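In: here is a sequence with its predicted model. Questions after.
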Amino acid sequence: MPTSPDVDAWFERYDNPQKPLVHAVRRAVLDSDPRVTETIKWQAPTFVYKGNIASFYPKARAHASLMFHTGASLPDPHGILEGEGDVSRVAKFADLEDLDRKRAALQEMVRAWIAAKDA
């Protein structure tokens, strides 16, 4: 899956102990569907398909945190999203093993976003 040169440059500058985990989450999201692209918005990598899907919260240092902009409207049968607001939800990944456990659910949510946008 091609990556964005802007996001690649952001990762070069990214100084965080969770950098390898954030990069692995990035790969998982991009591998969800070839139509997903990435850009930098709000000073963080953001995944896009016919609108903003999710953005990293780059200051999280204890885990990788991915905020789904309209996560409250996405199906979450595996319960990986946190939050109770009207619009957004957050998926947190504690480490690479946690990401491995949640990878299929994460990718299902990205595909659900795409399906909703294509409907």
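Out: Yes, it's here.

In: drop to CA atoms for contacts and neighbour counts, all remaining ones
Out: Noted.

In: now residue 106: how far from residue 9?
Out: 25 Å (CA to CA, to the nearest Å).

In: how about stretch 7-26: buried residues?
Out: For stretch 7-26, burial by neighbour count (16 or more other CA atoms under 10 Å) applies to 7, 10, 11, 18, 19, 21, 22, 24, 25, 26.

In: return the member of those nearest to residue 117.
Out: Comparing the buried residues of stretch 7-26 against residue 117 with CA to CA picks out residue 26 as the nearest, at 20.7 Å.

In: putting a second one here so we can go through both:
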Amino acid sequence: MTRGIRNPKIDPFFRKADKWKEEFAKLREIVLDCELVEDFKWMHPCYTYEGKNVVLIHGFKEYCALLFHKGALLKDPHGILIQQTENVQAARQIRFANAEEIDEMQLIIKSYIDEAIEVEKAGLQVEMKKHSDYAIPEELDNKFAEIPELRSAFEALTPGRQRAYIFYISQAKQSKTRESRIEKYIPHILAGKGMDDE
């Protein structure tokens, strides 16, 4: 079995890591044992198979993780894959709190990486939800009834912009907050802009 290709350009990422240095080093060796090519994407070490993203190493305050780009397609016999938020459709994480966990799970981790490589070899794709599959918040629907041109402007937005508005408005727990979020962005929507557009 050949080893994956280590990329010296990524060494500084591992050298500079404060919190998860030992864990990152162990994860790197495990992933490289699975014959993947090491790259640097989204400011993190990313491992690819024939140019396709398979897994990424990243760290957070409470844990470090392997993020499988198409983790939703993995069988997960050990029940260890985690969906970061309900809005994440394809990616799944295996989280680690310390180096000992990584040592104990080494064979399991490799089996998940091997399966993720098979997913890429088979050309499988995660079926993403269409924006029409997302529920429009009631307050936004009411506003559409009140201002018909707002609905037209909203429907003319790209699916990604529509989703961003739906998520942002829906995340507010109180109806009053959802309404104020809608009010704030009415001019943006009418102007055909996304939330972050100037």
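Out: All right, it came through fine. Source: prediction; values computed, not measured.

In: give me the TM-score for this pair.
Out: Superposed pair, TM-score by TM-score structural alignment, normalised by the length of the first structure: 0.84. Supporting alignment: 115 aligned residues with a CA RMSD of 1.7 Å.

In: residue 108 of the second structure corresponds to which position in the first structure?
Out: In the first structure, residue 108 of the second structure lines up with residue 105, judged by TM-score structural alignment.

In: any idea how far the closest residue to that match other than its chain neighbours lies from residue 91 of the first structure?
Out: Distances taken as CA to CA, 6 or more residues apart in numbering place residue 78 nearest to residue 105 of the first structure, at 6.2 Å, with adjacent residues excluded. Using CA to CA, we find residue 78 of the first structure at a distance of 11 Å from residue 91 of the first structure.

In: between the two, who's got more neighbours?
Out: residue 91 (19 against 12; other CA atoms under 10 Å).

In: map that one onto the second structure.
Out: Matched across to the second structure, residue 91 of the first structure falls on residue 94, judged by TM-score structural alignment.

In: next: residue 24 of the first structure.
Out: If you follow residue 24 of the first structure across to the second structure using TM-score structural alignment, you land on residue 26.

In: so who does that match touch?
Out: The neighbourhood of residue 26 of the second structure, defined by CA atoms under 8 Å, 6 or more residues apart in numbering, consists of 99, 102, 103.

In: host element of the second one?
Out: Read it as residue 102 of the second structure. Per DSSP states H and E: residue 102 of the second structure is located in helix 99-104.

In: which elements pack onto the helix or strand just after that helix?
Out: Sequence-wise, the next helix or strand downstream of helix 99-104 of the second structure (DSSP H and E) is helix 106-121. Helix 106-121 of the second structure sits against helix 21-33, strand 52-59, with contacts defined as 3 or more CA pairs under 8 Å, 6 or more residues apart in numbering; DSSP states H and E.

In: make CSV from the ones you listed and add distance to residue 170 of the second structure to it.
Out: Compiled in CSV, these are given as follows (distance: least, CA to CA, whole Å):
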stretch, distance to residue 170 of the second structure
helix 21-33, 36
strand 52-59, 28
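
In: wasn't the match of residue 91 of the first structure part of a helix?
Out: No: assessed with DSSP: H, G, I helix; E, B strand; the rest coil, residue 94 of the second structure is strand; it does not lie in a helix.
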